[in-house]
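Enquirer: Quick one, structure for this:
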Amino acid sequence: MADRIDAAARSRNMSRIRSKGMKPEMAVRRIAHRLGYRFRLHRRDLPGTPDLVFPARRKIIFVHGCFWHRHADPSCRAAHTPRSNEVYWEAKIARNIARDDAARVELERTGWNVLELWECGIKNAEATERAIRNFLGPPGPAS
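Expert: Just a heads-up that it's a prediction; the model follows:
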């Protein structure tokens, strides 16, 4: 099936998709801050440009969109392949997954602990709060 819009229109649409400050990321940032954790955002000197970085704890949180990063949970409805231009989308999402995996391996190799939170799971604020607390430990200065 051919695309319904031309390449220039698709390019315009894709250029408007942001990678920072989206609703799921903002929700995680609000929860972490409310719990008393302090963090850095989008450190470009780290592989994968993590969403939230807790340097003193050597911990990182990635907030993944289920569509763009292909959430493997079968109950997640957002992790699908569009019916138009399937070959393009499969390749695109496969590259995203490979890039995520490479960044995670490199971060863990250099001593960072990584938590991935998925867009669909963030809707449950209590579960997200529990996951953050379990991952980061008690708030306050890291010892």
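Enquirer: going forward, measure contacts and count neighbours with C-alpha atoms only.
Expert: Fine.
Enquirer: Now name the helix or strand holding the closest residue to residue 79 other than its chain neighbours.
Expert: With sequence-adjacent residues excluded and distances taken as C-alpha to C-alpha, 6 or more residues apart in numbering, residue 79 is closest to residue 67, at 4.4 Å. Secondary structure assigned from DSSP states H and E places residue 67 in helix 66-69.
Enquirer: Following up with a second sequence; could you model it the same way so I can compare the two?
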Amino acid sequence: MGEKEYRRPKIAVPEFSEANGFYTTPKRSFNMSKIRSKGTKPEKLLKKALWHAGIRHKSPKKKLPGKPDISLKKYKLVIFVDGAFWHGYNWENRKHAIKSNREFWIAKIERNMERDQEINNYYKSKGWTVLRFWDFEVQEQTGPCLKILLNHIT
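Expert: As a prediction, the model looks like this:
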């Protein structure tokens, strides 16, 4: 048998429960339940900009690894619009600002970042291009984001 490839253990995220010392208020719980993973405003903005640029696309119906927001099979391109909080934008500076349930949220976000890298590696190994935009970048600078995207397909 061949030598096994060394893999770093995945970050373990503790279960979010009061028994584990994590707590939340009913209002916070309600607010968190309203956060979407699909159909966000930045995602819609980028899709609309693509459409106006003449690039026809479909949201993936078949679940692709990592659930990309947009996939362009013709160009072997997947696009993710990542939320700054959930995917760890400026993480080394921002993680210190988390005040409550730190153990849970730090592990959760670091695991999300780790998973993002795994998904990037997966698509790259299959010959696809992966583009990731921060949600605030798409909202504030849709044009430059679209230009980056168009540069990869033309």
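Enquirer: Superpose the two chains and report the TM-score.
Expert: Here the superposed chains carry a TM-score of 0.79, computed using TM-score structural alignment, normalised by the length of structure 1; 132 aligned residues with a C-alpha RMSD of 2.5 Å.
Enquirer: sorry, back to before: give me the mean distance between the helix or strand that comes right after the helix holding residue 67 of structure 1 and structure 2.
Expert: Next along the chain after helix 66-69 of structure 1, taking DSSP H and E as the criterion, comes helix 86-109. By mean C-alpha distance after the TM-score superposition for structure 1, the fitted helix 86-109 of structure 1 averages 0.9 Å away from its aligned residues in structure 2.
Enquirer: Just the buried positions in stretch 74-88 of structure 2, please.
Expert: Buried residues in stretch 74-88 of structure 2, counting neighbours by 16 or more other C-alpha atoms under 10 Å, are found at 76-83, 87-88.
Enquirer: Pick out the most distant pair among the residues you listed.
Expert: Taking every pair in the buried residues of stretch 74-88 of structure 2 and measuring C-alpha to C-alpha, the maximum separation is 26.0 Å, between 76 and 88.
Enquirer: Contacts only, for the counterpart of residue 112 of structure 1 in structure 2.
Expert: Under the alignment (TM-score structural alignment), residue 112 of structure 1 maps onto residue 128 of structure 2. For residue 128 of structure 2, the contact set (C-alpha atoms under 8 Å, 6 or more residues apart in numbering) comprises 76-78.
Enquirer: Ok, residue 104 of structure 1 next?
Expert: Applying C-alpha under 8 Å, 6+ apart to residue 104 of structure 1 gives the contacts 47-48, 114.
Enquirer: Equivalent analysis for residue 105 of structure 2, please.
Expert: Under the criterion of C-alpha under 8 Å, 6+ apart, the neighbours of residue 105 of structure 2 are residue 98.
Enquirer: What is the equivalent residue in structure 2 for residue 24 of structure 1?
Expert: With TM-score structural alignment as the matching criterion, the partner of residue 24 of structure 1 in structure 2 is residue 42.
Enquirer: Aligned to the residue nearest to residue 79 of structure 1, what sits in structure 2?
Expert: Residue 67 of structure 1 maps onto residue 85 in structure 2, with residues paired by TM-score structural alignment.
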